[in-house]
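>>> Here you go, sequence then predicted model.
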Amino acid sequence: MSTNPSSPDAESARLIEQSLESVREALGGLRYGHVGLTVHEGRVVQIDVTEKRRFKSG
């Protein structure tokens, strides 16, 4: 049984892979902070990245 590239399962897998790649990119350059995901109806619709920058005094 072959998978139709335009089938709902294939589309869902593609969206999941895109979401994971976006999360990987967000984490890639982050040293301190957090990454938050907003999910609607089982799909990632927003990624929030908060970076903390620490400065040494003196």
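Structure received.
>>> going forward, measure contacts and count neighbours with C-alpha atoms only.
Fine.
>>> so where does the residue nearest the centre of the chain fall, helix or strand?
Residue closest to the mean C-alpha point of the chain, counted by C-alpha atoms, centre = their mean, is residue 23 at 2.8 Å. Residue 23 is part of helix 8-28 when elements are defined by DSSP states H and E.
>>> Second structure follows, compare the two:
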Amino acid sequence: MASLNEKKVQQILTVLKKINYGSVLITIHDGEITQLDSTEKKRFTKTNTAKSHGNY
């Protein structure tokens, strides 16, 4: 089992509280948490605009 200490737990909780959409990756080596990566996705909705002139 990974070793947890208060600092690591607080870092994980901080990332989880800030992210709305995305992923959190916790890397463990020899039973120790060694890295925390987060990727947040920003999605934009398509807006209805006038038809283009065929240019893409």
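Alright, I've got the coordinates. Keep in mind it's a predicted model, so treat the numbers as computed, not measured.
>>> Now the TM-score, please.
The TM-score (TM-score structural alignment, normalised by the length of structure 2) is 0.70; 45 aligned residues with a C-alpha RMSD of 1.4 Å.
>>> related to what we said a few turns ago, what's the spacing between the counterpart of the residue nearest to the centre of structure 1 in structure 2 and residue 22 of structure 2?
Using TM-score structural alignment, the partner of residue 23 of structure 1 in structure 2 is residue 12. Computed as C-alpha to C-alpha, to the nearest Å, the residue 12 of structure 2 to residue 22 of structure 2 distance reads 14 Å.
>>> Give me the residues contacting stretch 12-22 of structure 2.
The contact list for stretch 12-22 of structure 2, computed with C-alpha atoms under 8 Å, 6 or more residues apart in numbering, reads 24, 36, 38-42.
>>> For residue 14 of structure 1, give me its contacts.
No contacts exist for residue 14 of structure 1 under C-alpha under 8 Å, 6+ apart.
>>> same question, residue 3 of structure 2
Contacts of residue 3 of structure 2 by C-alpha under 8 Å, 6+ apart are 31-33.
>>> can you rerun that using 6 Å?
Contacts of residue 3 of structure 2 were listed using C-alpha atoms under 6 Å, 6 or more residues apart in numbering, and they are residue 32.
>>> per the alignment, residue 37 of structure 2 corresponds to what in structure 1?
Per TM-score structural alignment, residue 37 of structure 2 is aligned with residue 48.
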